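Engineer: Model the following, please.
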Amino acid sequence: MRYQHWIPLAACAICAPAFSAQYLNAEQAQKLIFPEATAFRPQDVALSLPQMQQVEKLAGLAARSVNWRVVGAYNGDKLLGFMVLDDVIGKFELISYAVGLNPDATVRQIEILTYRESHGGEVRLPAWRRQFTGKSAQTGGLTVGDGIANISGATLSCTHLTDGVRRIAAVAQVALKK
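Structural biologist: All right, here's what the predicted structure looks like:
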């Protein structure tokens, strides 16, 4: 007698592919954030312990990392600003994003590079991302509910991205501001 084994449909749910969408790579993001740039130069940014403490005080969050992925944008010899690459957890998965900063450490623009969650992708909408423009760690307004609107169904993505941008704005204030 032959036996047939059936796998319950619910067991196949663990085999389902994860959702992920890559919208931009780092090079595309830097050209989008700084279209007038003629050169991009990677910069080593390693925070000292006192700088990490300053970042924590400004952001109200742990500095999280000593080393930051930073690219300087230039038009000839003129510094246009910086792009900082980072990842934050959405609800379960990482969200990769880039923050464009002006030389005075204000936010120029943010771009979502890769969004891996099945819900909450509305954080990629231009209207939501524009809320960050012109804000800095010192001026405030970089928290959900105080300068940044929440998106229903994307609360964790909104909160974690906003926290990440606030942390980067503090890093810019402490280590990048010219």
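Engineer: Could you use CA atoms for every contact and neighbour count after this?
Structural biologist: Will do.
Engineer: hmm, who's touching stretch 16-30?
Structural biologist: Stretch 16-30 is touched from outside by 40, 73, 83, 85, 98, 100, 111-118, with contacts defined as C-alpha atoms under 8 Å, 6 or more residues apart in numbering.
Engineer: ok, and the most crowded of those?
Structural biologist: Neighbour counts for the contacts of stretch 16-30 peak at residue 100, which has 31 neighbours (criterion: other C-alpha atoms under 10 Å).
Engineer: Secondary structure and distance to residue 13 added to the contacts of stretch 16-30, as JSON lines?
Structural biologist: Output for the contacts of stretch 16-30, formatted as JSON lines (DSSP: H, G, I helix; E, B strand; the rest coil; distance: C-alpha to C-alpha, whole Å):
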{"residue": "40", "secondary structure": "strand", "distance to residue 13": "44"}
{"residue": "73", "secondary structure": "strand", "distance to residue 13": "45"}
{"residue": "83", "secondary structure": "strand", "distance to residue 13": "39"}
{"residue": "85", "secondary structure": "strand", "distance to residue 13": "33"}
{"residue": "98", "secondary structure": "strand", "distance to residue 13": "33"}
{"residue": "100", "secondary structure": "strand", "distance to residue 13": "39"}
{"residue": "111", "secondary structure": "strand", "distance to residue 13": "32"}
{"residue": "112", "secondary structure": "strand", "distance to residue 13": "28"}
{"residue": "113", "secondary structure": "strand", "distance to residue 13": "27"}
{"residue": "114", "secondary structure": "strand", "distance to residue 13": "23"}
{"residue": "115", "secondary structure": "strand", "distance to residue 13": "21"}
{"residue": "116", "secondary structure": "coil", "distance to residue 13": "17"}
{"residue": "117", "secondary structure": "coil", "distance to residue 13": "16"}
{"residue": "118", "secondary structure": "coil", "distance to residue 13": "14"}
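Engineer: Here is the second sequence; please produce its structure so I can put it next to the first one:
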Amino acid sequence: MSWVRYTVPAAAILSAASPAYAVRYLSIEEAQKEAFPSATHFSEVQTGRVWKAEAAGKVVGFFVFDRVVGKHLFIDYAVALTPAGAVHKVEILEYRESYGGEIRSSSWLAQFAGKTSSSALKINGDIRNIAGATLSSTHVTEGVKRILAAYGNRLR
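Structural biologist: As a prediction, this is how the structure comes out:
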């Protein structure tokens, strides 16, 4: 019965941990259409990660899927870029943390619109922090900055 002495406390600790809540808001395809409603075709530039949005044979932008860690779990998000490489829109596709989902608010996400690879993109600088979601806010902001650095100038 000595195993009970070790198993019961471990079970109590595991059951006391806060549960994770995965909420899927948009699929990649839904987010693409929301970001570029005029687009008639999306072609993959980088498999499962980057798509070119086109309408009437013209490039209307690029759609980049990415994933960052919030506090403990992944946040799936997407960045829609203009043909010139500026942020057109940012969307949270799936949020798995039990709190901090406020990063999905349209007013917080709207802060990214127009940002380019030369923008500061810094929490408590040009991007507001969200109390209670500091790590999620920071990591999504850093992810958008990374995407701009990687794709902002190359995709044109």
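Engineer: Got a TM-score for the pair?
Structural biologist: For this chain pair, the superposition-based TM-score is 0.87 by TM-score structural alignment, normalised by the length of the second structure; 149 aligned residues with a C-alpha RMSD of 2.2 Å.
Engineer: Relative to the second structure, which residues correspond to the longest helix along the first structure?
Structural biologist: Ordering each helix of the first structure by length in residues (DSSP state H) puts helix 155-171 first. Under TM-score structural alignment, helix 155-171 of the first structure corresponds to residues 134-150 of the second structure.
Engineer: can you give me the helices in the second structure?
Structural biologist: Using DSSP H, helices in the second structure cover 2-16, 28-35, 106-109, 134-151.
Engineer: between the ones you listed, which gets nearest to residue 120 of the second structure?
Structural biologist: Comparison of the helices of the second structure against residue 120 of the second structure by C-alpha to C-alpha identifies helix 134-151 as nearest, at 8.3 Å.
Engineer: That closest one packs against which elements?
Structural biologist: If contacts are counted by 3 or more C-alpha pairs under 8 Å, 6 or more residues apart in numbering; DSSP states H and E, helix 134-151 of the second structure sits against strand 58-69, strand 74-81.
Engineer: Columns distance to residue 102 of the second structure on top of these, output as JSON lines?
Structural biologist: What follows is those, written out as JSON lines (distance: least, C-alpha to C-alpha, whole Å):
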{"stretch": "strand 58-69", "distance to residue 102 of the second structure": "15"}
{"stretch": "strand 74-81", "distance to residue 102 of the second structure": "12"}
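Engineer: Looking at those strands, which one is packed in the most?
Structural biologist: Of all these, strand 74-81 has the most neighbours on average by mean count of other C-alpha atoms under 10 Å, namely a mean of 25.
Engineer: ok, residue 120 of the first structure to residue 89 of the first structure distance?
Structural biologist: Distance, residue 120 of the first structure to residue 89 of the first structure, using C-alpha to C-alpha, to the nearest Å: 12 Å.
Engineer: Now the common contact residues for those two.
Structural biologist: With C-alpha under 8 Å, 6+ apart, residue 120 of the first structure and residue 89 have common neighbours residue 157.
Engineer: got the buried residues for stretch 25-37 of the second structure?
Structural biologist: 26, 28, 31, 32, 35, 36 (16 or more other C-alpha atoms under 10 Å).
Engineer: which residues sit in contact with residue 137 of the second structure?
Structural biologist: 70, 103, 123, 129, 130.
Engineer: Looking for the alignment partner of residue 82 of the first structure in the second structure.
Structural biologist: By TM-score structural alignment, residue 82 of the first structure lines up with residue 62.
Engineer: Would you agree that match is in contact with residue 81?
Structural biologist: Yes. Between residue 62 of the second structure and residue 81 there is a contact under C-alpha atoms under 8 Å: 5.0 Å.
Engineer: Point to the residue nearest the middle of the second structure.
Structural biologist: residue 77 (2.3 Å; C-alpha atoms, centre = their mean).
Engineer: do you know how far that one is from residue 62 of the second structure?
Structural biologist: 14 Å.
Engineer: quick revisit: after superposing, tell me the mean distance of the longest helix of the first structure to the second structure.
Structural biologist: Comparison of helix 155-171 of the first structure with the second structure after fitting gives an average deviation of 0.4 Å (mean C-alpha distance after the TM-score superposition for the first structure).
Engineer: next one: that helix to chain centre, how far?
Structural biologist: The chain centre lies 7 Å from the centre of helix 155-171 of the first structure; the measure is C-alpha atoms, centre = their mean, to the nearest Å.
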